[in-house]
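1. take a look and give me a structure for this.
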Amino acid sequence: MLNTGIIAWIGAIFIAAGLVKGVVGMGLPTVAMGLLAVTMPPTEAAALLLIPSLVTNLWQLFTGPSFGGLCKRLWTMMAGIMLGTVAGAGVLTGAHAGAASAGLGAALVLYAVLGLLKLGFITPARHEALMSPLVGVATGLVTGATGVFVIPAVPYLQSLRLEREDLIQALGLSFTISTAALAIGLFRTGALASPTAQLTGSILALLPALAGMFIGQALRQKMSVETFRKVFFAGLLVLGVYLVLETAL
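-> Model prediction:
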């Protein structure tokens, strides 16, 4: 049974994680996983964030302007994410999870620095048919190893040069599929030792996550495109540094 202090700590974590997600369109699993690890094992943290992650991603997905078009455009990437995550979910509980998290953090730092320096890349439309499923599978394998959904999905989606709200919606689509696939993978590997109790805790964590996301979305609407771009890449940089330092320390 969790004491009042731990419950308050978990609530504060999900408010902060929801706020980050509301502003930059991602970050809830990364922030929540990192901070929850202070009080519980990674598999328990992953189980706790399933419902907040799923619901906030669905909210992000269905409030955007281009749901049908993005699904048609990115369906092979989503299929790859599902296959890769379910196949690799066992790594999260294995001996190499720490090294995988550090590698993910380093990749995020590199990509964020390139973005802040405006040295990003563009994926030509003629290459999407080949790249989308490959990026999806790679993203799924990384999700299975770390519980975090951002690499290489985020750089790839950003390279498609989508409009700001389309990019946010595409991220919501990718993260929704990743969350659902991670839940299936954790269940298949037996990581959900007490599914009913863990899902109940996850449902209770939903309210603070939604509150934080609502505030973050309101802040995002007031930003210029250039400010959003800087916040987007700065958020990636902070998340990457955090993952590297968490593993090193």
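2. contacts, neighbours, all on C-alpha from now
-> Fine.
3. distance of the most centrally placed residue in the chain from Ala8?
-> By C-alpha atoms, centre = their mean, the chain has its centre lying nearest to Phe149, at 4.1 Å. Computed as C-alpha to C-alpha, to the nearest Å, the Phe149 to Ala8 distance reads 26 Å.
4. ok, now Thr247?
-> Taken as C-alpha to C-alpha, the span from Thr247 to Ala8 is 25 Å.
5. more neighbours: which of the two?
-> The neighbour comparison of Thr247 against Ala8 (other C-alpha atoms under 10 Å) goes to Thr247, with 15 against 11.
6. now Val86, nearest residue through space, not along the chain?
-> Gly185 (4.5 Å; C-alpha to C-alpha, 6 or more residues apart in numbering).
7. what's the burial count for the one you found?
-> Count around Gly185 with other C-alpha under 10 Å applied: 24.
8. for whichever strand or helix holds it, list every residue counted as buried.
-> Element membership of Gly185, judged by DSSP states H and E, is helix 164-188. Residues of helix 164-188 classed as buried by neighbour count (16 or more other C-alpha atoms under 10 Å): 165-187.
9. helices or strands up against that helix?
-> helix 50-62, helix 67-88, helix 128-146, helix 153-159 (3 or more C-alpha pairs under 8 Å, 6 or more residues apart in numbering; DSSP states H and E).
10. one more, please, to line up against the first structure:
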Amino acid sequence: MTEAILVAMLAFLLGGILKGAIGAGTPVIVIPLMSIYFDVPFAVAVFALPALVSNLWQGWSFRRHLSDRSFVLRLVVAAGIGALLGTLLLAALPSHWLSITVGLLALFYVGFRMAKPDWALNYAFARSLAVPAGLLAGILQGAAGISAPISVTYLHAMQLPRERFIPTISALFAAMALIQLPSLIGVGIMSWQILWLSLLACVPLFLGMPIGAALVRRFGAKAFDRTIMVLLLVIAVMLIAESV
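-> Sure, this is the predicted structure:
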């Protein structure tokens, strides 16, 4: 249990730094890093409560910038349904398959961000994709704990300004976590021990967020983003190597 606490604290501190810097991306760090030491269901369960609390707080902080609420509503409802379906897959699939999936998703995310940093979608067209994008993001979040290849890429491609991007993606992640948390209890993955660890993990997550914001102001978003991509690449390769 001591090792679990130390790994979780480090993972959530790094995830909080990333979230404070760009407003998203915590599971991209937390899930692969914890999955190296434990299985994916454990990592996903520990992440559920911090995801809910941090995104509710961040979304509330930026609530005045949340516009186009009909789009956000369709996105979050679809994501919630997807999170339920994904949690059922999490409970049914073999752990090593899930670990490989997490690693591959992380690699895809890094590769796509490097190859297409300026990829964009027409806003009207992107808006029409709210339901399928939300549903697929929810399934990935529920089954593997990482929706960034869909959620972050999709919303980033809409070229939303930072003050709109943060409450929109916070609402998306909060909706998925709100459904995922009771679903994990229902399928027997979430235990009291994991729930207490999940609650404890909120501390380093919130401590890391102002650090990330300060680092971006000091070094710039691009330098910080590249550092995170290198770290994520190493984590993903290690996770896949230990799962095959």
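11. quick check: TM-score for this pair?
-> After superposition, the two chains reach a TM-score (TM-score structural alignment, normalised by the length of structure 2) of 0.84; 239 aligned residues with a C-alpha RMSD of 2.6 Å.
12. any idea which helix or strand carries the residue nearest to the centre of structure 1?
-> Per DSSP H and E, there is no helix or strand for Phe149 of structure 1.
13. pretty sure it contacts Thr139?
-> Yes. Counting by C-alpha atoms under 8 Å, Phe149 of structure 1 touches Thr139, with 6.5 Å between them.
14. mind checking how far the equivalent of Gly185 of structure 1 over in structure 2 is from Met114 of structure 2?
-> Under the alignment (TM-score structural alignment), Gly185 of structure 1 pairs with Ser183 of structure 2. As judged by C-alpha to C-alpha, Ser183 of structure 2 and Met114 of structure 2 stand 34 Å apart.
15. kindly report the same for Ala236 of structure 2.
-> With C-alpha to C-alpha as the criterion, Ala236 of structure 2 and Met114 of structure 2 are 15 Å apart.
16. quick one, which of those two is more surrounded?
-> Taking other C-alpha under 10 Å, Ala236 of structure 2 and Met114 do not tie; Ala236 has more neighbours (28 against 12).
17. aligned partner of that one in structure 1?
-> Looks like Ala236 of structure 2 aligns to Leu243 there (TM-score structural alignment).
18. I figured its match hits Ala102, correct?
-> Yes. Assessed by C-alpha under 8 Å, Leu243 of structure 1 is found in contact with Ala102 at 5.8 Å.
19. what about the longest helix in structure 2?
-> helix 192-219 (DSSP state H).
20. what's the neighbour count on Gly208 of structure 2?
-> Neighbour tally, Gly208 of structure 2, other C-alpha under 10 Å: 22.
21. next up, the contacts around the aligned residue in structure 1 for it.
-> Under the alignment (TM-score structural alignment), Gly208 of structure 2 pairs with Gly212 of structure 1. Neighbour list for Gly212 of structure 1: Phe14, Ile15, Ala16, Ala17, Gly18, Leu19, Val20, Gly22 [criterion: C-alpha atoms under 8 Å, 6 or more residues apart in numbering].
22. gap between the residue mapped onto the third one from structure 2 and Gly208 of structure 2?
-> Going back to what we said before, that points to Ala16 of structure 1. Aligning on TM-score structural alignment places Ala16 of structure 1 opposite Leu14 in structure 2. As judged by C-alpha to C-alpha, Leu14 of structure 2 and Gly208 of structure 2 stand 7 Å apart.
23. now Ala11 of structure 2: which helix or strand?
-> Per DSSP H and E: helix 2-22 holds Ala11 of structure 2.
24. any residues touching the next helix or strand after that helix, and which ones?
-> Where DSSP H and E defines the elements, the next helix or strand beyond helix 2-22 of structure 2 is helix 26-37. The contact list for helix 26-37 of structure 2 (C-alpha under 8 Å, 6+ apart) reads 7-8, 11-12, 14-16, 18-19, 40, 42-44, 47, 99, 102-103, 106, 145-146, 148, 232, 235-236, 238-239, 242.
25. what does stretch 89-99 of structure 1 give?
-> 42-43, 141, 143-147, 182, 185-186, 189, 191, 247.
26. give me that answer again for 10 Å
-> 41-43, 46, 85, 100-101, 103-105, 140-147, 181-191, 243-244, 246-248 (C-alpha atoms under 10 Å, 6 or more residues apart in numbering).
27. now, of the contacts of helix 26-37 of structure 2, which are buried?
-> Judged by 16+ other C-alpha under 10 Å, buried ones among the contacts of helix 26-37 of structure 2: 7-8, 11-12, 14-16, 18-19, 40, 42-44, 47, 99, 102-103, 106, 145-146, 148, 232, 235-236, 239.
28. give me the neighbour count for Gln193 of structure 2.
-> Neighbours of Gln193 of structure 2 using other C-alpha under 10 Å come to 10.
29. who are the contact partners of whatever residue of structure 1 lines up with it?
-> Counting by TM-score structural alignment, Gln193 of structure 2 corresponds to Ala197 in structure 1. Residues in contact with Ala197 of structure 1 (C-alpha under 10 Å, 6+ apart) are Leu48, Ile203.
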